[in-house]
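*Asks:* This is the structure alone, sequence omitted:
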């Protein structure tokens, strides 16, 4: 944790500690309380000649778009931090006393005072950033179509290619797909095999494993991994390995991307990752061996998650106040839209290579946004790059039609770093409260990712039309995210989050009951979509809720640990589809169990919005003291 103070002429000025920011590398600056009239509590203009004092807190994270709970400081001079409450289009709004704030989303800093909490500039920038989620979603979801199961059978010998497929499968007894009768087929002709009364000796029962296969050309799946590299029978598990490589890359990138983003900047990390994502994504189109394909998928996973995290952090640092939570959740909207888009693209291409080309190209055009998107002004201020901060602030303020004060140079003083003490993993278990929160969230993040991606990445295991199922899965997530955004600040997060797990459990249980019954296929798909709707709402709430329960000083470490648990779940999800080959009901039954488990664990967590504000402030002060002494 880094604390920096700007010079002040008021030695008695109270220096409130940053409360609890969103789970990003956001930098919060509280101006000198002397800029506020003690008598009236009204804000003096930013052009006040008094020099500002700021407490500067930097923290970074690998995920989440949430905000922490409020940190109300009761100073002896009744000082109040300068800031604007949730602004309108121009980021305006009345100043709010800390004692009246129920959520630290309404924390404000000098950047927010200058350019507004949320205005036209922030809307355009966050919208452009959200577009980076489109290729990310494409790449993580593409195996649903690229690795789809195709019907297959043992390949006909070349000289028997004129024999119909049905006739060949009957004569060769290759109905089991992986084995055929052990016979010297070179002694037969197409005419002989095609005769209706032709059959092999009845005492011929010895079979041999097929060495090559043919795949159904009329299943509307086109060329897939299976047909390209014969990933069937004893090689079928390699399809899951390919997806596991990608998700292992996601887990690895999730651990490192936050640190690199803090060091090199959000914009730099975003665009380096986006360029590499485009290169690896397009290189997959030309991959001529499965081994090379695996390596590229792993590298693609590493850079894709870096695009996600850097873009999310940048989006949240563009805004201020209550808009931080909304910006983090707003960044998720392209996900369901991308599910729908890739379903249509896959249906039109019906070839895994052509699909890969189509989903790799959008990233190339997004790289051009380098000339439009600025670096985070809060990160630049943290690094003391004042000239660049001024440039961003002037452009943003002009776009938002906000006048800048004459003393801009005084307001944007570079912070002075004190000796930095990094929070370690051990801090997550220092107190009873932190041990409880950490253990619960490790379980919840593991469960959520296993359930969410267990549904998303196994759409081809649920029966029905894979393209329609995938489009519906994206369609139901749009209102789920919108609903979560609407009510998340109007009610407690704990019970809403808990309800999403239990509702998903009920839907998955109903789907498990009707599993394996073709006459109930539509009903099963309906239950699966209900489960997808509810768990998507929970997936939107999870990072926000996690951010609120961890004190600022160790939030980065806490969410990093949660991401590690999520990474383990991601690596397991490709293998869930194999459960249906063991027993029809096993997959949905397992997802039901994890839904119930996650919901029960959430019951033990506190409700931050109503019950935990004072406890968290005390906890944060304790941790902050231990780390800075």
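*Replies:* Great, that's in hand. Because the structure is predicted, anything quoted here is derived from the model rather than measured. Numbers count the residues shown, from 1 in each chain.

*Asks:* all contacts plus neighbour counts: C-alpha atoms, from now on.
*Replies:* Fine.

*Asks:* For residue 174, give me its contacts.
*Replies:* By Cα atoms under 8 Å, 6 or more residues apart in numbering, the contact set of residue 174 is 153, 154, 180, 181.

*Asks:* so how many other residues sit close to residue 358?
*Replies:* For residue 358, the count of nearby residues is 19 (other Cα atoms under 10 Å).

*Asks:* check contacts around it.
*Replies:* Applying Cα under 8 Å, 6+ apart to residue 358 gives the contacts residue 345.

*Asks:* Would you double-check that it falls in a helix?
*Replies:* Yes - counting by DSSP: H, G, I helix; E, B strand; the rest coil, residue 358 is part of a helix.

*Asks:* ok, now how distant is it from residue 345?
*Replies:* Per Cα to Cα, to the nearest Å, residue 358 is found 8 Å from residue 345.

*Asks:* returning to what we had before: inside strands: which ones of the contacts of residue 174?
*Replies:* Within the contacts of residue 174, residues falling in strands by DSSP state E are 153, 154, 180, 181.

*Asks:* Can you pick out the most distant pair from those residues?
*Replies:* Farthest-apart pair in these is 153 and 181; separation 12.6 Å (Cα to Cα).

*Asks:* who has more neighbours, those two?
*Replies:* Counted by other Cα under 10 Å, residue 153 and residue 181 do not tie: residue 153 has more neighbours, with 23 against 18.

*Asks:* That one and residue 461, how far apart?
*Replies:* Look at residue 153 and residue 461: by Cα to Cα, they are 20 Å apart.

*Asks:* hold the first one in mind and look at this next one:
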């Protein structure tokens, strides 16, 4: 018997796996905290420039006036004679109507230093890219459990330490390390879950964990509403990570990884334990060989993604769509403070909209992959472009359009994981998803920098966030449909995937279908994170 057969015997998604998914889902709440907390901790409240001459006369009561954010009033100060403009020699006075303190008010990240805020966000996103490579390699060598436990511990330590940063540079460095741990948790939590789950349940179980990310998204808005000091809020979202210390005793190894690393006895012990928890009988003796799990795998590199015409087309389109999804997702999410509506309510609604988006994906995926992906990308981009037609005097309409765009991008984001795993053949699936994730992280790095362009021209970011998904929607139609079709194992299978002969050679219900190959969907949720 191979591993998949033993997993079915032990219970492909019984009590053991459901309990495991509880442990996997809980950290997703903290992931949402760390991913979105900068919306509040790095917010820029209305502020006024102070010169030495008029610092005492400036009426702070007027700071809530929206005009107080005009460049000439927030970055320049009139002299006593009111004849010329001087630099902010005495610093800035900030409104405390919404926030007690933020990183902006503490370190004066305004005017000529305003770009540092967005650069800090990009460095944080760069941490996610580095973390995906670092903790991915660590997991392959030392196991998913070790990498996940280490990521959780480091995230907690660096998260709490960030609240005590003495200056902005230290804060950015600590946020960078938090970003690396985010990727470590995302990768290894999903991989650990999918490696313990039977093929038929991986899609449902994987998307289910996203609901916890959305819940954390909404919960953060409530926490930030009651905690207006950025340092206290940073502690509040980080300290709960210490509770995960009990994971040392409850989180299992991946039996599949143990087998892949020639630790067969330990893998059998874990499978027998899973069967006992699931109430399933397990054979007393098992003939299981490492080669059974390795069957069908061969040495391939990222260069093989571009060697043949069909693979090259698929790879380039998927890389672009991954890039666009993350670019627009975080562009809209991190730009929520620019919409001009209640920040806390809008943040809550931005998290709430993810629930129906992912639920709709579960309904449409059994019918098609390509068409829903294109439609949702079109909705995301079209809603953003419609924002350009709405005057700034109607912030609530712009917010509704932004939420619609977020809805479309969130739905397409959920589809692209599964679709990519089905389009890349088995021999290149892990490599293809890994490279796709790298392009996605590049989009995350660029998103804050594009939002920075609002200072020069507020139209440019919206135009970028609207037009790039529309191109992705058109490109998605050039991809082959994979719903209810056998999955390719080799590059040759991928090249003739759309031919009638391929369907004849590998019917869906055939025992020799490539879709029955071990691990066909193993990586469908690897590196999953917005």
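*Replies:* Everything's here; your move. All figures in this text were calculated on a predicted structure; none of them were measured in a lab.

*Asks:* list the contacts for the spatially most central residue of structure 1?
*Replies:* The residue lying closest to the centre of structure 1 (Cα atoms, centre = their mean) is residue 308, at 6.6 Å. Applying Cα under 8 Å, 6+ apart to residue 308 of structure 1 gives the contacts 132, 133, 136.

*Asks:* Aligned against structure 2, show me the partner of the first one.
*Replies:* Residue 132 of structure 1 maps onto residue 27 in structure 2 when the alignment is built from TM-score structural alignment.

*Asks:* Give me the number of neighbouring residues for its match.
*Replies:* Residues lying near residue 27 of structure 2 (other Cα under 10 Å) number 23.

*Asks:* Likewise for residue 317 of structure 1?
*Replies:* Residues lying near residue 317 of structure 1 (other Cα under 10 Å) number 28.

*Asks:* hang on, the earlier thing: and the equivalent of the residue nearest to the centre of structure 1 over in structure 2, how far is that from residue 204 of structure 2?
*Replies:* Matched across to structure 2, residue 308 of structure 1 falls on residue 186, judged by TM-score structural alignment. Applying Cα to Cα, the value for residue 186 of structure 2 to residue 204 of structure 2 is 17 Å.

*Asks:* Also residue 91 of structure 2?
*Replies:* Relative to residue 204 of structure 2, residue 91 of structure 2 is positioned 54 Å away (Cα to Cα).

*Asks:* Those two - which one has more neighbours?
*Replies:* Under the neighbour definition other Cα under 10 Å, residue 91 of structure 2 and residue 204 were set side by side, and residue 91 has more, 16 against 10.

*Asks:* I figured the more buried one hits residue 51, correct?
*Replies:* Yes - using Cα atoms under 8 Å, residue 91 of structure 2 makes contact with residue 51 at a distance of 7.2 Å.

*Asks:* tell me which element the match of residue 308 of structure 1 is part of?
*Replies:* helix 168-195 (DSSP states H and E).

*Asks:* With structure 1 overlaid, how far apart is that helix on average?
*Replies:* Superposed on structure 1, helix 168-195 of structure 2 shows a mean distance to its aligned partners of 0.8 Å (mean Cα distance after the TM-score superposition for structure 1).

*Asks:* Name the residues of that helix that come out as buried.
*Replies:* 168, 171-195 (16 or more other Cα atoms under 10 Å).

*Asks:* With stretch 249-262 of structure 2 instead?
*Replies:* Buried, per 16+ other Cα under 10 Å, within stretch 249-262 of structure 2: 251, 252, 253, 254, 255, 256, 257, 258, 259, 260.

*Asks:* CSV please, covering these and showing secondary structure and distance to residue 20 of structure 2.
*Replies:* Shown next, in CSV, are these (DSSP: H, G, I helix; E, B strand; the rest coil; distance: Cα to Cα, whole Å):
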residue, secondary structure, distance to residue 20 of structure 2
251, coil, 7
252, coil, 8
253, coil, 11
254, coil, 11
255, helix, 13
256, helix, 15
257, helix, 16
258, helix, 17
259, helix, 19
260, helix, 21
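
*Asks:* which of those sit farthest apart?
*Replies:* Farthest pair in the buried residues of stretch 249-262 of structure 2, by Cα to Cα: 251 and 260, 19.0 Å.

*Asks:* residue in structure 2 matching residue 442 of structure 1?
*Replies:* When structure 2 is aligned by TM-score structural alignment, residue 442 of structure 1 is paired with residue 319.

*Asks:* Residue 590 of structure 1 now?
*Replies:* Counting by TM-score structural alignment, residue 590 of structure 1 lines up with residue 464 in structure 2.

*Asks:* Residue 404 of structure 1 against residue 114, yeah?
*Replies:* Yes - judged on Cα under 8 Å, residue 404 of structure 1 makes contact with residue 114 at a distance of 6.5 Å.

*Asks:* Could you check which of those two is surrounded by more residues?
*Replies:* Using other Cα under 10 Å, the more surrounded residue of residue 404 of structure 1 and residue 114 is residue 114, with 21 against 16.

*Asks:* Now which residue in structure 2 aligns to the more buried one?
*Replies:* Match for residue 114 of structure 1 (TM-score structural alignment): residue 9.

*Asks:* Likewise for residue 557 of structure 1?
*Replies:* Matched to structure 2 by TM-score structural alignment, residue 557 of structure 1 sits across from residue 431.

*Asks:* quick one: which helix or strand includes that match?
*Replies:* Counting by DSSP H and E, the element that carries residue 431 of structure 2 is helix 429-452.

*Asks:* same check, this time on residue 224 of structure 2
*Replies:* Element membership of residue 224 of structure 2, judged by DSSP H and E, is helix 199-226.

*Asks:* so where in structure 1 does that helix end up aligned?
*Replies:* Taken onto structure 1 by TM-score structural alignment, helix 199-226 of structure 2 occupies residues 321-348 there.

*Asks:* May I see the buried residues of the matching stretch?
*Replies:* Within stretch 321-348 of structure 1, the residues that count as buried by 16+ other Cα under 10 Å are 321-347.

*Asks:* okay, and the common contacts of residue 404 and residue 114 of structure 1?
*Replies:* Contacts common to residue 404 of structure 1 and residue 114, judged by Cα under 8 Å, 6+ apart, are residue 397.

*Asks:* give me the number of residues near the match of residue 557 of structure 1?
*Replies:* When neighbours are counted by other Cα under 10 Å, residue 431 of structure 2 registers 20.

*Asks:* What of residue 391 of structure 2?
*Replies:* Neighbourhood size, residue 391 of structure 2 [other Cα under 10 Å]: 10.

*Asks:* Can you tell me the SS state at it?
*Replies:* Assignment for residue 391 of structure 2 (three-state DSSP): coil.

*Asks:* element containing the residue in structure 2 sticking out farthest from the centre, please.
*Replies:* Going by Cα atoms, centre = their mean, the residue of structure 2 most distant from its centre is residue 81, 53.0 Å out. Here residue 81 of structure 2 sits in a region with no helix or strand, counting by DSSP H and E.
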